[in-house]
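S.K.: Any chance you can model this:
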Amino acid sequence: MPLILHNLLQHATAMLATALDLGTREARLEAQILLCHVIQQPRSWLAGHDRDPVHAGQAAAFDALLQRRLGGEPIAYILGEREFYSLDFKVTPAVLIPRPETELLVDLALERIPAGHPCRVLDLGTGSGAVAVTLALHRPQAEVVAVDQSAAALAVAEGNARQMGARNLRLIQSDWYSALDGEKFDLIVSNPPYIAATDPHLAQGDLRFEPAAALASGADGLDDICAIVRSAAAHLHPGGWLLFEHGYDQAAACRELLAQAGFEQVASAADLAGIERVSYGLWVS
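M.R.: Okay, the predicted model is just below:
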């Protein structure tokens, strides 16, 4: 008897819910995403075809992906891509998986980059290039520079920039500002590591598979943020902004770091969940 799409999804949903401690809705969504990747159809297609038979080859390919997910591997790495700001970015285990909350960083940056006017933007720790490529595409008159200390991450970012046609983006291998030779910018953005090195979440869920260097940053998670804030003024034009993402409980500490470094108009912005996710300041001197 041929496998029926509905039955295949129902079985996979139950397995995912049990193995990964997911709610039924989330487990079914993951099962649908994996199956649609195999059969090369949008999720909307499933509604009218849930009684269709599934070919043995498709069922085997789906099961192979399902087993990887049951082992905890993130879907983004299994599929090799993740949507960010309505763009499809290629991702590998060499880079952090782009997350929806980081779109707030892009929103705030775009508010500070004049449309149609030249300016210079720096993205520190670009990873997949999600932030830098998005900014470059939305502000084609800007010169965007993106740095990462990982050559493997830069290769992923370069592929995304090329695929999406972000020609106004320059990629540099650098440990934060070290390779920038005194270059100055109108805006600096970053989604740096900000998790405390001893945080138990690093050993749970998707984080187990993501690059540790892109996640953890010292005993309180603020080591890299401190380094970014401390040296930002040397790379900002007067009137330039520094914006960076941070953890759910780090906003007050980040504002204090910005104020101590001489930034003005220091503030934090909340994401859709009401969590202060991005802090920023204006460099005037």
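
S.K.: drop to CA atoms for contacts and neighbour counts, all remaining ones
M.R.: Noted.

S.K.: sec struct for residue 135, please.
M.R.: helix (DSSP: H, G, I helix; E, B strand; the rest coil).

S.K.: show me what contacts it?
M.R.: Taking C-alpha atoms under 8 Å, 6 or more residues apart in numbering, we find residue 135 in contact with 106, 109-110, 144.

S.K.: just the helices in this protein please.
M.R.: In the chain, the helices defined using DSSP state H lie at 5-20, 24-39, 56-70, 75-79, 103-111, 130-138, 151-164, 223-232, 251-260.

S.K.: ok, how many other residues are close to residue 182?
M.R.: Using other C-alpha atoms under 10 Å, the number of residues around residue 182 comes to 11.

S.K.: was I right about it contacting residue 234?
M.R.: Yes - counting by C-alpha atoms under 8 Å, residue 234 is a contact partner of residue 182 at 7.2 Å.

S.K.: how close does residue 212 sit to residue 223?
M.R.: Here the criterion is C-alpha to C-alpha, to the nearest Å. By it, residue 212 lies 14 Å from residue 223.

S.K.: How about the contacts made by residue 158?
M.R.: By C-alpha under 8 Å, 6+ apart, residue 158 lies in contact with 129, 171.

S.K.: Also this sequence, please, to line up against the first:
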Amino acid sequence: MRAALAEATARLAFSPTARLDAELLMAHALGIERSRLLLDMARAVPPAFAALVDRRAAHEPVAYITGTRGFWTIDLAVGPGALVPRPDSETLLIAAAGHFGGDAPATVLDLGTGPGTLLLAALDEWPARGLGIDRSAVALDYARRNAERLGMADRARFVRGDWAAALDARFDLVLANPPYIGTGETLPDEVRAHEPAGALFAGADGLDDYRVLARQLPRLIAPSGCAAVEIGHTQAKSVAALFAGQGLTSQIHRDLGGRDRCLLVRLAHRG
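M.R.: From the prediction side, this is the model:
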């Protein structure tokens, strides 16, 4: 097994997490958690492992191969048609937790929910109820299944929509991870070739969806609430300016790599 993992790691050298990828695929082939694999390497290599490595060598995301991805305190089912959750997006939950302190939001809105990533993580953190909106029927199917599997189906509702165009309600916490990649930007093959373009690209400058959100957020955020919005690491100034033009204040939060990753947004005039 050690030799097989070493060989797979070398073959997956294009990935910055090649060894982790190999271990996750091996654990998946064995039907066990990676932690169990690391504690006991004295196992025969399962026949299915080679085919899994072949798929990863073709730059298919590991999460699509295994069908699951850990995020915050939960595990989410994911697959083609749903954006793969990223650790950087946890910055939004950290920022929101700082805003509420020892309190908890009672209502949560997740715009562009995908497989339910941010909403279900928030509902695992707080005893709230939430609504997730997405344009993709495929992503929403994953979201509903994730809510059911996590025992949150009674607290999470998912609807298909175009951002908050049809909503007339305010929420204590609004979460959003919109597309923010410029159409001409370079992306790794595993992202551009496999993940849904509609969840990635937002016009030439990557700001198209922030322009929509800037107009909608003032009527969505409760007076004492906030919105946590993910941004590309070079976009803080541009997005904050769009929000300021709609009477919103923004505070930058950085991810664990020290890059701008989230704007915590509030109403400039509460009432």
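
S.K.: Can you calculate the TM-score here?
M.R.: Here the superposed chains carry a TM-score of 0.91, computed using TM-score structural alignment, normalised by the length of structure 2; 268 aligned residues with a C-alpha RMSD of 2.0 Å.

S.K.: Nearest to residue 189 of structure 1, out of the helices of structure 1?
M.R.: Closest to residue 189 of structure 1 of these, according to C-alpha to C-alpha: helix 103-111, at 7.4 Å.

S.K.: which residue numbers in structure 2 go with the closest one?
M.R.: Using TM-score structural alignment, helix 103-111 of structure 1 corresponds to residues 90-98 of structure 2.

S.K.: how far apart are the matching stretch and its match in structure 1?
M.R.: In the superposition with structure 1, the average deviation recorded for stretch 90-98 of structure 2 is 1.6 Å (mean C-alpha distance after the TM-score superposition for structure 1).

S.K.: Next, the buried residues of that stretch.
M.R.: For stretch 90-98 of structure 2, the neighbour count (16 or more other C-alpha atoms under 10 Å) marks 90-97 as buried.

S.K.: ok, so of those, who is nearest residue 139 of structure 2?
M.R.: Comparing the buried residues of stretch 90-98 of structure 2 against residue 139 of structure 2 with C-alpha to C-alpha places residue 90 closest, at 19.1 Å.

S.K.: distance from the longest strand anywhere in structure 1 to structure 2 after superposition?
M.R.: Assignment by DSSP state E gives strand 236-245 as the longest strand of structure 1. The superposed strand 236-245 of structure 1 is, by mean C-alpha distance after the TM-score superposition for structure 1, a mean 2.0 Å from where its aligned residues fall in structure 2.

S.K.: what angle do that strand and helix 223-232 make?
M.R.: Between the axes of strand 236-245 of structure 1 and helix 223-232, defined by axes from the mean of the first three to the mean of the last three C-alpha atoms, to 10 degrees, the angle is 170 degrees.

S.K.: residue range for strand 236-245 of structure 1 in structure 2?
M.R.: With TM-score structural alignment as the criterion, strand 236-245 of structure 1 aligns to 221-230.

S.K.: Show me the contact partners of the matching stretch.
M.R.: Against stretch 221-230 of structure 2 from outside (C-alpha under 8 Å, 6+ apart): 89, 92-93, 95-96, 99, 105, 170-178, 217, 261-267, 270-271.

S.K.: List the buried residues of that stretch.
M.R.: Along stretch 221-230 of structure 2, these residues count as buried under the neighbour rule (16+ other C-alpha under 10 Å): 221-223, 225-230.

S.K.: Over to stretch 115-134 of structure 1?
M.R.: So for stretch 115-134 of structure 1, counting by 16+ other C-alpha under 10 Å, buried means 119-134.

S.K.: if I look at the closest residue to residue 49 of structure 1 other than its chain neighbours, how far off is residue 35 of structure 1?
M.R.: Among residues not flanking residue 49 of structure 1 along the chain, residue 5 sits closest, at 7.6 Å (C-alpha to C-alpha, 6 or more residues apart in numbering). Per C-alpha to C-alpha, residue 5 of structure 1 is found 9 Å from residue 35 of structure 1.

S.K.: Also residue 152 of structure 1?
M.R.: Counting by C-alpha to C-alpha, the separation of residue 152 of structure 1 from residue 35 of structure 1 is 29 Å.

S.K.: The two: who's more crowded?
M.R.: Each of residue 152 of structure 1 and residue 35 has its neighbours counted (other C-alpha under 10 Å); residue 35 has more, 26 against 17.
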